[in-house]
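*Asks:* Sequence first, then the predicted structure, then my questions.
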Amino acid sequence: MVRVIGFLVGLGFVGVLAYSLIFGAIAFATEEEGGPTAYDYHEYAMDVSFPSDGPLGHFDRQQLQRGFQVFREVCAACHSLEYVAFRNLADLGFTEAEVDAIADQWPIQVPTVDENTGEDTTRNAVAADHFPLVYANEVAGRAANNNAYPPDLSLMTKARGEGAAYLYSLLVGYQDPPADLPEELQPGVGLYYNPYFPNLNLAMPTPLFPDQVTYADGTEATVEQMAYDVTAFLIWTAEPTMEERKATGWAVLIFLIFLTTLAFLAYKNIWRDQKH
């Protein structure tokens, strides 16, 4: 009797699944095609390469210094670098005196406590400090930016699926909406059209304009050049030890090749006269 009941229950489940499958397929086949969505206008990141790409990639220190200049003069007003310390800038080729001056002149001061009164106060940054946060908290950040919170950029090139290429494409991708863009996808008040952004419209206005900065090495400050440089800088902030990691990887690989060759030669020398 138990087997019969179990068989009937199982048969019932099979019937329900078959019903769902058949009518689901019919509904899908007869469903009218909807209107265009943001996905239809979204563009994938441009094909762009950086000196740090690939197993032999390395950082171009001069480019990183230019990228830091773009960050300092353009991006730092809204975006933080929470996981980077001023002293790390020495890795870009800045001298100790230059690092100290950058920290001391940074426009955002570091929160601290007055030793005499115990009250909260602020002070100029020193080389050992991390870059101070632009906003005290997310609520303050949203209040200052039309309810859009500017993300921290320390790990941004690692946090996005298309990495550095996405960030570069976003910076140079601002444009007027296409003529056939449906009204429901049009940028609203305080939003700007960018096909490289997943939902097409973002709250950050166009950040880069030609000759917005003056490079000390004489490089022409086009939008593409500034975007390329600051993206390279943010590749470094996301993985400042990349060169050491690659060097270690090559050393390990060479060692393993040598060890494998040595083991093979030892095997041939010991077992060459042995019969199977």
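*Replies:* Everything's here; your move.

*Asks:* hey, let's count contacts and neighbours off CA atoms from now on
*Replies:* Fine.

*Asks:* correct me, but Thr121 touches Asp114?
*Replies:* Yes. Using Cα atoms under 8 Å, Thr121 is in contact with Asp114, at 6.1 Å.

*Asks:* Pretty sure Gly67 sits against Ile235.
*Replies:* No. Gly67 lies out of contact with Ile235 (Cα under 8 Å); the separation is 10.2 Å.

*Asks:* Neighbours of Ile26, how many?
*Replies:* 11 (other Cα atoms under 10 Å).

*Asks:* element containing it, please.
*Replies:* According to DSSP states H and E, Ile26 maps onto helix 2-30.

*Asks:* right, and the helix or strand after that helix?
*Replies:* helix 38-41.

*Asks:* just the helices in the stretch 151-276 of the chain please.
*Replies:* Remark: helices assigned in the stretch 151-276 of the chain by DSSP state H, counting those that start in this stretch are 156-159, 163-172, 223-238, 242-271.

*Asks:* Return the most buried member of these.
*Replies:* helix 223-238 (a mean of 24; mean count of other Cα atoms under 10 Å).

*Asks:* Return the list of helices and strands in contact with it.
*Replies:* Other elements packing on helix 223-238 under the criterion 3 or more Cα pairs under 8 Å, 6 or more residues apart in numbering; DSSP states H and E are helix 61-70, helix 156-159, helix 163-172.

*Asks:* for comparison:
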Amino acid sequence: MKKLVTSILSLAMVAGIGIGSAFAEEAAGGEHAGGTPHFPIHKPRNVDWSFAGPFGHYDKGQLQRGLKVYTEVCAACHSMNLVTFRTLEDLGYSDAQVKAFAANYEVEDGPNADGEMFTRKAIPSDHFPSPFPNEQAAAAANNGAAPPDFSLIAKARGIERGFPTFVFDIFTQYQEGGPDYIYSLLTGYEEPPAGTEVAEGTHYNPYFASASALAMAQPISDDQVTYDDGTPQTIDQYSKDVAAFLMWAAEPHLEGRKRTGFMVMVFLAIFTALIYLTKKSVYANKKH
């Protein structure tokens, strides 16, 4: 009976995967046949991240390089309003280095004794300041579209992977959709294919999640940011480093979460084994 049930479940799973794949192919074919585009045109490329998997961890050297790319390139348009300077100590910086880094920024404070707001040098407890005074100013400076805040962008920009891939992701613990998307977007700018119309002021990128082109031009180029550790100064490397940094900004406690999760799974495995052995011992001499 057990073998029969197992066989039925196995056949049902195989059939479900086959039907899901067929539906996915039919949907894709319908989109192309009907001329209705599906975005992104290309799925994000998978990158071998150090923080992937159940034992993943952040590469502090990569995070420091990513911070440099963000500071010298991305910070001109994108804020990180939820990230404080003091958390940079997690990247391997000393307290003195964090204080010196924060002092490069000015933040608004107040009111003072006269009831007026004033600016001062930032301190470690301050958040990264926005490059614009308000969202309207940000939109006015960027063709009407305010650049998104980068604090949680790596968790907010994952692309739906579809069936049956998302089922396998449960077992592989794939959670790097955001960094994969950021990397693919930054390295995905190219000339539009023949017959593709791109609106004036936009730039073709088949990895963009909302359309075939976006208002942001390629933001970075080779040798634009100087690395002190000898790491290649290429668009590809810059994109990986800043994507990893943004993942850390969105989930700074990832390593602790994975350690705790692993210990919980070990505990549950041992607990289950003890319950099974206890059950066998209790009922060993019982007649059924």
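*Replies:* Thanks, I have it. Because the structure is predicted, anything quoted here is derived from the model rather than measured.

*Asks:* re the thing from before, relative to Ser49 of the first structure, which of the helices and strands packed on helix 223-238 of the first structure is closest?
*Replies:* When these are compared by Cα to Cα, helix 163-172 sits nearest Ser49 of the first structure, at 7.7 Å.

*Asks:* Which strands and helices lie in contact with that closest one?
*Replies:* helix 156-159, helix 223-238.

*Asks:* Rebuild these as CSV, extending it with distance to Asn146 of the first structure.
*Replies:* Shown next, in CSV, are these (distance: least, Cα to Cα, whole Å):
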stretch, distance to Asn146 of the first structure
helix 156-159, 21
helix 223-238, 24
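
*Asks:* Please name whichever of those helices is nearest to Phe209 of the first structure.
*Replies:* Using Cα to Cα, these put helix 223-238 closest to Phe209 of the first structure, at 5.7 Å.

*Asks:* To what extent does the closest one diverge from the second structure after superposition?
*Replies:* Mean deviation of helix 223-238 of the first structure relative to the second structure after superposition (mean Cα distance after the TM-score superposition for the first structure): 0.4 Å.

*Asks:* so that helix versus helix 163-172, what angle?
*Replies:* With axes from the mean of the first three to the mean of the last three Cα atoms, to 10 degrees applied, the angle from helix 223-238 of the first structure to helix 163-172 works out at 140 degrees.

*Asks:* Where in the second structure does helix 223-238 of the first structure fall?
*Replies:* Using TM-score structural alignment, helix 223-238 of the first structure lines up with residues 235-250 of the second structure.

*Asks:* before we move on, back to that, how far does the helix holding Ile26 of the first structure sit from the chain's center?
*Replies:* Relative to its parent chain, helix 2-30 of the first structure has a centroid offset of 46 Å by Cα atoms, centre = their mean, to the nearest Å.

*Asks:* tell me what it is packed against?
*Replies:* Helices and strands touching helix 2-30 of the first structure, by 3+ Cα pairs under 8 Å, 6+ apart: there are none.

*Asks:* Against Ala243 of the second structure, how distant is the nearest residue to Thr187 of the second structure once chain neighbours are set aside?
*Replies:* Using Cα to Cα, 6 or more residues apart in numbering and skipping the chain neighbours, the partner closest in space to Thr187 of the second structure is Asp236 (6.3 Å). Using Cα to Cα, to the nearest Å, Asp236 of the second structure is found at 11 Å from Ala243 of the second structure.

*Asks:* Next, show the common contact partners of those two.
*Replies:* Both Asp236 of the second structure and Ala243 are in contact with Tyr183, where contact means Cα atoms under 8 Å, 6 or more residues apart in numbering.

*Asks:* Can you get me a residue count around the aligned partner of Phe128 of the second structure in the first structure?
*Replies:* In the first structure, Phe128 of the second structure lines up with Phe131, judged by TM-score structural alignment. Using other Cα under 10 Å, Phe131 of the first structure has 23 neighbouring residues.
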